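Asks: Sequence first, predicted coordinates after that:
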Amino acid sequence: MDLKRNQITLAQLMADPKAKAVLQRRFGPYLKHPMAKAAGSLTLAQLMEMGAVYLPQKTIQETVRELSAL
């Protein structure tokens, strides 16, 4: 999948069934939060930066690699 140099948005990722499955498997509880819809316009780069506060860097890197491989 072309992540557009991490400028792809969460909404664009969620619109792709395979990418959505990856994100739901890894971050299901976060995606159910009411703020997740509001985060749709955030880019992957922004989400990675914000997620680094809560998630191990390894988890973020593995997720990006998995999305890139789609």
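Replies: Arrived safely, thanks for sending.

Asks: contacts, neighbours, all on C-alpha from now
Replies: Will do.

Asks: Against the centre of this protein, work out the most remote residue.
Replies: Pro34 (15.8 Å; CA atoms, centre = their mean).

Asks: Compute the distance between the residue nearest to Met14 when sequence neighbours are not counted and Gly28, please.
Replies: Once flanking residues are discounted, Met14 sits nearest to Lys20: 4.6 Å by CA to CA, 6 or more residues apart in numbering. Distance of Lys20 to Gly28, computed by CA to CA, to the nearest Å: 10 Å.

Asks: just Met14 next, same as before
Replies: From Met14 to Gly28 the distance is 12 Å (CA to CA).

Asks: Show me where the chain has its helices.
Replies: Along the chain, counting by DSSP state H, helices occupy 10-15, 17-31, 35-38, 44-51, 57-68.

Asks: let's bring in a second model and compare:
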Amino acid sequence: MDLKHNQITVGQLLSDPRSRSVLQKKLPAVLKHPLTGAANTVTLEQLLAFAGAYLPQKKIDEVMEALQKA
């Protein structure tokens, strides 16, 4: 999947069935979070900067690899 140099938005990721499936599989709690809908305009780059405080780098790398393959 073209992640547009990490400038793809969360909304675009969630609207694509392939990337949504990756997120459901790798980060199921994220899709259930009440602020997920409000994050539609957040870029993947912004999300990665935020996620680094909460997720181990290994998990982030795993998700990014799966998104790139989707």
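Replies: Arrived safely. None of the values given here were measured: they were computed from a predicted structure.

Asks: thinking again about what came up before, among Met14 and Gly28 of structure 1, which residue is more densely surrounded?
Replies: Met14 (17 against 13; other CA atoms under 10 Å).

Asks: From Leu44 of structure 2, how far out is the aligned partner of the more buried one in structure 2?
Replies: Taking TM-score structural alignment for the superposition, Met14 of structure 1 sits opposite Leu14 in structure 2. Look at Leu14 of structure 2 and Leu44 of structure 2: by CA to CA, they are 11 Å apart.

Asks: Could you do Gly11 of structure 2 as well?
Replies: For Gly11 of structure 2 relative to Leu44 of structure 2 (CA to CA), the value is 10 Å.

Asks: Of these two, which one has the most company?
Replies: Leu44 (21 against 18).

Asks: which residues touch that one?
Replies: Counting by CA atoms under 8 Å, 6 or more residues apart in numbering, Leu44 of structure 2 makes contact with 6-10.

Asks: swap in His5 of structure 2?
Replies: Per CA under 8 Å, 6+ apart, neighbours of His5 of structure 2: none.

Asks: So it versus Thr43 of structure 2, what's the distance?
Replies: 10 Å.

Asks: quick revisit: make sure the match of Met14 of structure 1 is actually in contact with Val22.
Replies: No. Counting by CA atoms under 8 Å, Leu14 of structure 2 stays clear of Val22, with 9.7 Å between them.
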